[in-house]
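**Q** What follows is a predicted structure for the sequence shown.
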Amino acid sequence: MIDAMSRGGSVEDVAIVGAGIVGLAHAWSAARRGHRVTVFERGAIASGASVRNFGMVWPIGQPPGEARAIALRSRDAWLEVASEAGVWVNRCGSIHLAHRDDEWAVLEDFAATAPELGYDCKLLTREEIARHTHAANPDGLIGGLFSLTELGVDPRSVIRTLPGWLSGRFGVRFHFGVTITDVEPGKVRGSEGRCWDAHRVVVCGGADFETLFPTLLRESGLRRCKLQMLKTVRQPAGWSLGPHLASGLTLRHYANFAAVPSIAALRNRIAEETPELDRWGIHVMASQNDAGEIIIGDSHEYDSAVEPFDKAEIDDLILRELRRVIRLPDWSIAERWHGVYAKHDAQPLFEADPLPGVHVRTGTGGAGMTMSFGLAERSWERWT
């Protein structure tokens, strides 16, 4: 355990606003350094984007350099936290499946430079894919890209389990059902007028751009993004998906593939053949939780298009595209939902320090499970 005194620092009273994964990661990083931490969450439990995702820890999707290093650091933290807190984690890895020639071209080009960029991945033949997963549709399958680094977690369980563990292990205090309405240096104030002193405040408000520092967030370049997702029933007889699976559509979504020359042909073909997928920002992936259910998605709608009403067309397109690339024993849908997260077009995280000792951390752009712990560690190293 790291503690502030052993590092020559001083113990601080730290207030974290928001008990989603970004807030919990910052609370963990502070508490393990010996700080006294209090977390405020306006809901009875965090119920935003942190519980509405695949549960994928996805370093393969981050671009080379600092962002990938942060993702890998998060991966290490997940393994440490899961071991201590008793949280389920699956070292499953991932496979990007190629069923079209242009998808395979992107994977070949990426794999050629991946080692020098620090990616631990390799190309698989269709026969090799079959040894990793029974879910890949063999019809038209050319090959795939396997990465060892991806993990699976259950986001709903994580968000409900970590507060109790942080409380018991580090003495972190949680105030649920408390909305922080004002922050100033050395102090936070709740909606009922109560104040708490804090040497340092970290605001992790997710897609809430209005409650705290609305002018800053309005001018930040942050956008709201809505995604639609689905979950199947438990698959029968212990059937296992194996690695996380992603289709060729995903290659146009994640930043790690953006510099691959052959990506342009793939994007053009998708835009011409299936413009409805670009219209709704659909790329399809699948993961499996510890209950044996398959999480599938997703879509991307931005800004004024973010509405509380979900579109059956989007769900149908997600299922259509996934059925082309994977096979499941049981496609029965048990749940449908949407999430809204904050995303910055140019940065993996929005970081601002609007007041002395006050820090805003949001905008992980759908990569909260992947990036939060590494970003929190980086933050505390800067502050300590």
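**A** Right, received. Where do you want to start?
**Q** Every contact and neighbour count from this point should use C-alpha atoms.
**A** Noted.
**Q** so what's His244 up against?
**A** If a contact means CA atoms under 8 Å, 6 or more residues apart in numbering, then His244 has 56, 92-95, 150, 152, 285-288 as its contacts.
**Q** Ok, Glu150 next?
**A** With contact taken as CA under 8 Å, 6+ apart, Glu150 is in contact with 56-60, 75, 91-94, 244.
**Q** What segments of the stretch 151-300 of the chain are helices?
**A** Chain-ordered helices for the stretch 151-300 of the chain, with DSSP state H, counting those that start in this stretch as the definition, fall at 155-170, 214-218, 263-273, 275-279.
**Q** here's the one I want to compare it with:
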Amino acid sequence: MTIVGGGVLGTAHAWEAVERGHAVVQLEREVEARGATVRNFGLVWVSGRADHELDAALRARELWEKIGERVPGVGFRPAGSLTLLRSTREVAVAEQMARRPDAAQRGFRLLEPAEVRAINPALRGTFIAGLHCSRDAAVESRLALPAIRALLESTGRYTFLAGTEARSAGSGLVRDDRGARHESDLVLLCPGAAHGGLIRELAGELPVRRVRLQMMQTEPLGEPLTTAIADGDSFRYYPGYAGSALNALRDNEPQAPVADTNHMQLLCVQRLHGGLTIGDTHEYTEPFGFDVHEPPYEYLAGLVEELLGRPLPPVRQRWAGVYSQCIDPGELVYRRAIGHGLWVITGPGGRGMTLAPAIAERTADLIGI
């Protein structure tokens, strides 16, 4: 098998193929993946998934845990999450979620502030309740892929070609920009948010769009943040929270202007080095700017400080990222055969890190490898 694209989707497909006994050559045009794969929270996010996404999210979490057992460098940890609520209308959404028939499957519990702080003592700030999701987890997005590749290479059936761009691809053959030919029974194109060039030539205009976000990373917090945290604006973003209570929230309680303008929610997770990854914004209309804007960062920093009840450590770095999102909301990913033994797989949206192992498993089952 030849896989074009070294991001989390391409690497998850390489893992699945090697696990099933196949030999894999994987090409990545950068020296190391630099797209949405490393510009995310590393969250394996079950909470808030729509009904048609839930089974895949739970399966992906199970697969990430198994990968983490074999590849400690992935940094898998079943930390769970707390969505911290600051209004009675947000609490009403959480109450509705806690009464769902699948609430236990999702790991939902609505907690009083004292119960929240018992789970995550770093949360000493202002909130009136918290929705706990025990099924959420985290991995280290900037460390996971090199760690996975190291194990794959130890099998003797995997080769990673860094800094190598595919120039042509067809049934059973990929030619790269170094003049090499890669012959195989199957070619998977996992281009991430790069929808032009070779992908457009082979597949035409894909039914996907690109989404831009802004995030930041702090210096170490100095104490454990034992769960990921979110705010009530995440209810507005994730489809699994849809219902009458969410409708009432949207109709009667507008977001803060900067959050509304930038399509924001708060997500925050602690990295293994102790710093906090904080975001994010969403921009849907291209062309995207090449710079980042300060007001969303100021808003997010203030919100995290309000929830923690303490000042944030200094911000170490800020960045923007772009991911690919399938336009059809009923599809987990855009996956199509565009020739004999030639497939394109892209567009998981903001679910790429969460769902990649399950998407790869489904691809392998579909293709019959």
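**A** Received, thanks. All of these numbers come straight from a predicted model, not from anything done at the bench.
**Q** just the helices of the stretch 151-300 of the first structure: most buried one?
**A** Here the criterion is mean neighbour count by mean count of other CA atoms under 10 Å, and of the helices of the stretch 151-300 of the first structure the winner is helix 155-170, at a mean of 17.
**Q** Now do it: everything it contacts.
**A** By CA under 8 Å, 6+ apart, the residues outside helix 155-170 of the first structure that reach it are 19-21, 24, 28, 31-32, 45-46, 50-55, 85, 87, 172-174.
**Q** same deal with stretch 204-219 of the second structure?
**A** Contacts of stretch 204-219 of the second structure with the rest of the structure, by CA under 8 Å, 6+ apart, involve 39-40, 193, 195, 200, 274-285, 288, 292, 297, 312-328, 334, 347, 349.
**Q** Make sure Glu103 of the first structure is actually in contact with Leu266.
**A** Yes - counting by CA atoms under 8 Å, a contact exists between Glu103 of the first structure and Leu266, whose distance comes to 6.6 Å.
**Q** For the contacts of Glu150 of the first structure, could you give me a markdown table that also reports distance to His199 of the first structure?
**A** Supplementary listing: the contacts of Glu150 of the first structure in a markdown table, determined by distance: CA to CA, whole Å:
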| residue | distance to His199 of the first structure |
| --- | --- |
| Met56 | 34 |
| Val57 | 32 |
| Trp58 | 34 |
| Pro59 | 33 |
| Ile60 | 37 |
| Arg75 | 29 |
| Arg91 | 38 |
| Cys92 | 40 |
| Gly93 | 40 |
| Ser94 | 42 |
| His244 | 41 |
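**Q** and which of the residues you listed is nearest to Trp383 of the first structure?
**A** Trp383 of the first structure has its nearest neighbour among these in Arg75, at 22.0 Å by CA to CA.
**Q** Check for me that that closest one belongs to a helix.
**A** Yes - checked against DSSP: H, G, I helix; E, B strand; the rest coil, Arg75 of the first structure lies within a helix.
**Q** Now do the same for it: its match in the second structure.
**A** With the correspondence set by TM-score structural alignment, Arg75 of the first structure lines up against Arg61 in the second structure.
**Q** now swap in Leu123 of the first structure and tell me
**A** When the second structure is aligned by TM-score structural alignment, the residue opposite Leu123 of the first structure is Leu110.
**Q** Can you name the helix or strand that that match falls in?
**A** Leu110 of the second structure is located in strand 108-111, with elements delineated by DSSP states H and E.
**Q** That strand vs the first structure, mean deviation?
**A** Once superposed with the first structure, the aligned residues differ from strand 108-111 of the second structure by a mean of 1.1 Å; criterion: mean CA distance after the TM-score superposition for the first structure.
**Q** How far does that strand sit from its chain's centre?
**A** Averaged C-alpha coordinates place strand 108-111 of the second structure at 23 Å from its chain's average position (CA atoms, centre = their mean, to the nearest Å).
**Q** ok, and what's touching that strand?
**A** Counting contacts by CA under 8 Å, 6+ apart, the residues touching strand 108-111 of the second structure from outside are 94-95, 97-98, 103, 129-134.
**Q** Now list the buried members of the residues you listed.
**A** 94-95, 97-98, 129-134 (16 or more other CA atoms under 10 Å).
**Q** Now do the same contact list for Leu267 of the second structure.
**A** Counting by CA under 8 Å, 6+ apart, Leu267 of the second structure touches 41, 228-231, 234, 278-280.
**Q** Gly368 of the second structure: which of these is nearest?
**A** Of all these, Gly368 of the second structure sits closest to Phe41, with 32.3 Å by CA to CA.
**Q** Residue in the first structure paired with that closest one?
**A** The alignment partner of Phe41 of the second structure in the first structure, by TM-score structural alignment, is Phe54.
**Q** just checking, that match touches Ile294?
**A** No - when contacts are counted by CA under 8 Å, Phe54 of the first structure is not listed as touching Ile294 (9.0 Å).
**Q** Residues that sit against both of these two, list them.
**A** 286-287.
**Q** more crowded one of those two?
**A** In this view Phe54 of the first structure and Ile294 are compared by other CA atoms under 10 Å, and Phe54 has more residues nearby, 27 against 24.
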